[in-house]
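Asks: sharing a model prediction with you, sequence too.
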Amino acid sequence: MLTREQIVRAAVEVLDAEGVNGLNMRRLGAHLGSAASAMYHHVESKDKLVVLAADHVFGEIPLPEPGRDGWRRAAASLARGTHAMVVRHFWLIPAMSTHLIYGPNKARFDDRSLAVYESAGFTEGEADQVAATVLMFVIGAAQGQAAEAAWRARLRRNGIDADKELREATAEIFAIAQTFPRLRARIDSAAASAEDPFEFGLHTLLAGLESRLTPEDHHPHGHDKTP
């Protein structure tokens, strides 16, 4: 007999392969070798299933202990874990734009995020703002990779060769870039930063947040220059 947990895990697998538009009860039933009607005994709708799946993947994020290594290391660890999770599950970004995501795993993640920033010396209100700001950065940083994965999933559903489409799009992008001097220079020189843009942005963001704290705000072991 199917359980709700099995259905949610299977939904995550279908979402990872095909995105939100590729998920329906018939497709999920086929994935589980069961009738679509059996899904409704555990989950009342596709929308509810998307929310359950989103909460499930928030449970994949390792939650650091802010008092162990300093708040910036804890914040960086939390941000990296969140970024990796969003990249793995590209459908989460569009799901968050159309669904209210909640559940015990999301609540646990939010609570730990607030604990990390309160441990730095931010007030409760400031911690709310800081946690929201860092999450917005992480989601934005993951957008490019998630968008490509979503694009590939859409092409697969339509039976289109994603690699061929990517080659053609890349050639067109390069052709357009040739008409702009700075973009052309970077293409011609194959210039690339040695630093990962996500790590650069994360370090810069956390340093900026730390600069808002006064010396009196810092809790013991809270000051940490290295994210």
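Replies: Looks like it came in fine. Residues are numbered from 1 along each chain as shown.

Asks: switch to C-alpha atoms for all contacts and neighbour counts from now on
Replies: OK.

Asks: other SSEs contacting the lengthiest helix in the chain?
Replies: Scanning the chain for the longest helix, with DSSP state H as the assignment, gives helix 124-157. Counting contacts by 3 or more Cα pairs under 8 Å, 6 or more residues apart in numbering; DSSP states H and E, the secondary-structure elements packed against helix 124-157 are helix 4-18, helix 71-88, helix 92-98, helix 104-120, helix 162-177, helix 197-211.

Asks: which helices and strands sit right next to the first one?
Replies: Contacting helix 4-18 under the criterion 3+ Cα pairs under 8 Å, 6+ apart are the following elements: helix 25-32, helix 46-58, helix 124-157.

Asks: and the next helix or strand past the first one?
Replies: What it means is helix 25-32. For helix 25-32, the succeeding helix or strand toward the C-terminus, using DSSP states H and E, is helix 36-39.

Asks: and that next one, what does it pack against?
Replies: With contacts defined as 3+ Cα pairs under 8 Å, 6+ apart, the packing partners of helix 36-39 are helix 25-32.

Asks: go through the helix it packs on and flag the buried ones.
Replies: Using 16 or more other Cα atoms under 10 Å as the burial criterion, the residues of helix 25-32 that qualify are Met25, Arg27, Leu28, Gly29, Leu32.

Asks: do stretch 10-23 as well
Replies: Going by neighbour count (16+ other Cα under 10 Å), the buried part of stretch 10-23 is Ala10, Ala11, Val12, Glu13, Val14, Leu15, Asp16, Ala17, Glu18, Gly19, Val20, Leu23.

Asks: tell me the contacts of the closest residue to the third one other than its chain neighbours?
Replies: With Cα to Cα, 6 or more residues apart in numbering as the criterion, Val12 has its nearest non-adjacent residue at 5.7 Å, and that residue is Ala53. Taking Cα atoms under 8 Å, 6 or more residues apart in numbering, we find Ala53 in contact with Val8, Arg9, Ala11, Val12.

Asks: just want the most central residue of this protein.
Replies: A centroid search over the chain (Cα atoms, centre = their mean) returns Val86, at 2.4 Å, as the residue closest to the centre.

Asks: my guess is it meets Gly140, correct?
Replies: No. With the criterion set as Cα atoms under 8 Å, Val86 and Gly140 do not qualify as a contacting pair; they are 10.2 Å apart.

Asks: count of neighbours near the residue lying closest to Asp161 once chain neighbours are set aside?
Replies: The shortest distance from Asp161 to any residue that is not its chain neighbour, by Cα to Cα, 6+ apart, is 6.9 Å, and that residue is Leu155. Residues within reach of Leu155, counting by other Cα atoms under 10 Å, total 16.

Asks: against that first model, consider the following:
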Amino acid sequence: MGGQAVSRYSQIVTELRRRIETGELAPGDRVPSTREITRHWGVAMATATKALSELRREGVVRAVPGVGTVVAAPGRPVRAARPAAAARPAGASEASSAPTALTLERIVGAAVAVADTEGLAAVSMRRLAAELGVATMSLYRHVADKDDLLMRMMDSVMAQSPLPADPPDHWREAIELAARQLWDLFRRHPWLAPALSVTRPQMLPSALPYSEWMLTTLHAHGFDLHSAFTAHLTLLNYARGIAFNVETEREAEAASGLDSEEWMDTQEPVLLAILDTGRFPALSCLAEAGYDLDLDALFEFGLQRLLDGLASAQGRP
């Protein structure tokens, strides 16, 4: 079985390299994602990740935040990791021998790009070192460990979407704006919702303005600070709970090779057999009419009901 996995891995690397060398995939074109590779070649996620990592190590492809893995531009330096005893003059600094100096910002940016395209499980110090073309141990000059890196990743993506300086005048519009902005963050970074904790909240400087915004808005609407914070946590965990499905669906699709609609098609015979018993007339009617699950619509529906409840609790619009 191990030999077969290696063979499939080699086939994937060879085929993708061929497409790039022949111009079938041009510089800037998006290469198949790990999910697409698992589905097309019928391999495990680990094999798909390893194949893309090899092409990144060679400098053939690169990760672009919010886009995915794309073909690198011609002449882009090969980013193979250097041996520990690097072949550079004694006394030369790492920064002077590298095309771009290694910084905390570059490390965090690379980690976010990998997590956005392949999930948080794909982020490792070894993987980031290959992405950045440096020795693995050099990363530890900037981050203590993976937990420290994750904190910086979360803080970084939240800092990139600051709330406006002037909030809307009406409390409901202000809460809607903040909640939708948080939802958008979860959608753009599917790993963020599972990484955030409500019971053991991480101290993220970029998240505090969001909490302050919610507390200030709700307090002005008539909630005491304790109740306002409870309402804030309820709204936060609502958005986070819906967003959990984005990452779990991505993982399920990669593991099964089926998107949600394709998977539901495989379950239809079982569902219809159960509904044919006549025990669930309401569900039978719904099944006949059809139901398309849209997470954005689901989020918006629940958000409005929660805001209706908050308005009712204070007895004013």
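Replies: Perfect, I can see it now. Since the structure is predicted, the reported quantities are computational estimates derived from the model, not experimental observations.

Asks: okay, the helices and strands packed on helix 4-18 of the first structure in TSV with distance to Asp188 of the first structure next?
Replies: Output for those, formatted as TSV (distance: least, Cα to Cα, whole Å):
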stretch	distance to Asp188 of the first structure
helix 25-32	46
helix 46-58	41
helix 124-157	23
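
Asks: in the longest helix of the first structure, which residues are buried?
Replies: Within helix 124-157 of the first structure, the residues that count as buried by 16+ other Cα under 10 Å are 127-128, 130-131, 134-135, 137-139, 141-143, 146-147, 149-155.

Asks: one more: stretch 187-204 of the first structure?
Replies: By neighbour count, with 16+ other Cα under 10 Å as the criterion, the buried positions of stretch 187-204 of the first structure are Phe198, Leu202, His203.

Asks: could you dump these into a markdown table with distance to Leu209 of the first structure added?
Replies: What follows is these, written out as a markdown table (distance: Cα to Cα, whole Å):
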| residue | distance to Leu209 of the first structure |
| --- | --- |
| Phe198 | 16 |
| Leu202 | 11 |
| His203 | 10 |
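
Asks: following element in sequence after the helix or strand hosting Arg19 of the second structure, please.
Replies: Arg19 of the second structure is located in helix 2-21, with elements delineated by DSSP H and E. Past helix 2-21 of the second structure, further along toward the C-terminus, the next helix or strand under DSSP H and E is helix 34-41.

Asks: what range in the first structure matches that next one?
Replies: Using TM-score structural alignment, none of the residues of the first structure align to helix 34-41 of the second structure.

Asks: helices or strands next to that helix in the packing?
Replies: Helix 34-41 of the second structure packs on helix 45-58, helix 225-256, going by 3+ Cα pairs under 8 Å, 6+ apart.

Asks: what's the spacing between the helix holding Arg19 of the second structure and its chain's center?
Replies: A distance of 26 Å separates the C-alpha centroid of helix 2-21 of the second structure from that of its chain, computed with Cα atoms, centre = their mean, to the nearest Å.

Asks: swap in stretch 152-170 of the first structure?
Replies: Going by Cα atoms, centre = their mean, where stretch 152-170 of the first structure is centred and where its chain is centred differ by 23 Å.

Asks: hmm, who's touching that stretch?
Replies: Residues beyond stretch 152-170 of the first structure that count as contacts (Cα under 8 Å, 6+ apart) turn out to be Ala17, Glu18, Gly19, Gly22.

Asks: the last one -> the second structure?
Replies: Read that as Gly22 of the first structure. Counting by TM-score structural alignment, Gly22 of the first structure lines up with Ala122 in the second structure.

Asks: which ones are touching that match?
Replies: Thr49, Val114, Ala115.

Asks: okay if I get these as a markdown table plus distance to Arg17 of the second structure?
Replies: Compiled in a markdown table, the contacts of Ala122 of the second structure are given as follows (distance: Cα to Cα, whole Å):
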| residue | distance to Arg17 of the second structure |
| --- | --- |
| Thr49 | 15 |
| Val114 | 20 |
| Ala115 | 23 |
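
Asks: Met203 of the second structure: which of these is nearest?
Replies: Comparing the contacts of Ala122 of the second structure against Met203 of the second structure with Cα to Cα places Ala115 closest, at 20.5 Å.

Asks: in this structure the closest one contacts Val123, no?
Replies: Yes. Ala115 of the second structure is within contact range of Val123, at 6.2 Å (criterion: Cα under 8 Å).

Asks: from the contacts of stretch 152-170 of the first structure, pick the one nearest Pro104 of the first structure.
Replies: The closest of the contacts of stretch 152-170 of the first structure, once distances to Pro104 of the first structure are taken by Cα to Cα, is Gly19, at 22.9 Å.

Asks: what's the closest non-adjacent residue to the closest one?
Replies: Distance criterion Cα to Cα, 6+ apart; nearest residue to Gly19 of the first structure, sequence neighbours excluded, is Trp91 at 5.2 Å.

Asks: mind telling me what the one you found corresponds to in the second structure?
Replies: In the second structure, the residue paired with Trp91 of the first structure is Trp191, using TM-score structural alignment.

Asks: repeat for Val51 of the first structure
Replies: Using TM-score structural alignment as the criterion, Val51 of the first structure maps onto Met151 of the second structure.

Asks: same question for Glu124 of the first structure.
Replies: With TM-score structural alignment as the criterion, Glu124 of the first structure matches Leu225.

Asks: and what of Ala10 of the first structure?
Replies: Match for Ala10 of the first structure (TM-score structural alignment): Ala110.

Asks: what's the answer for Phe200 of the first structure, then?
Replies: With TM-score structural alignment as the criterion, Phe200 of the first structure matches Phe301.
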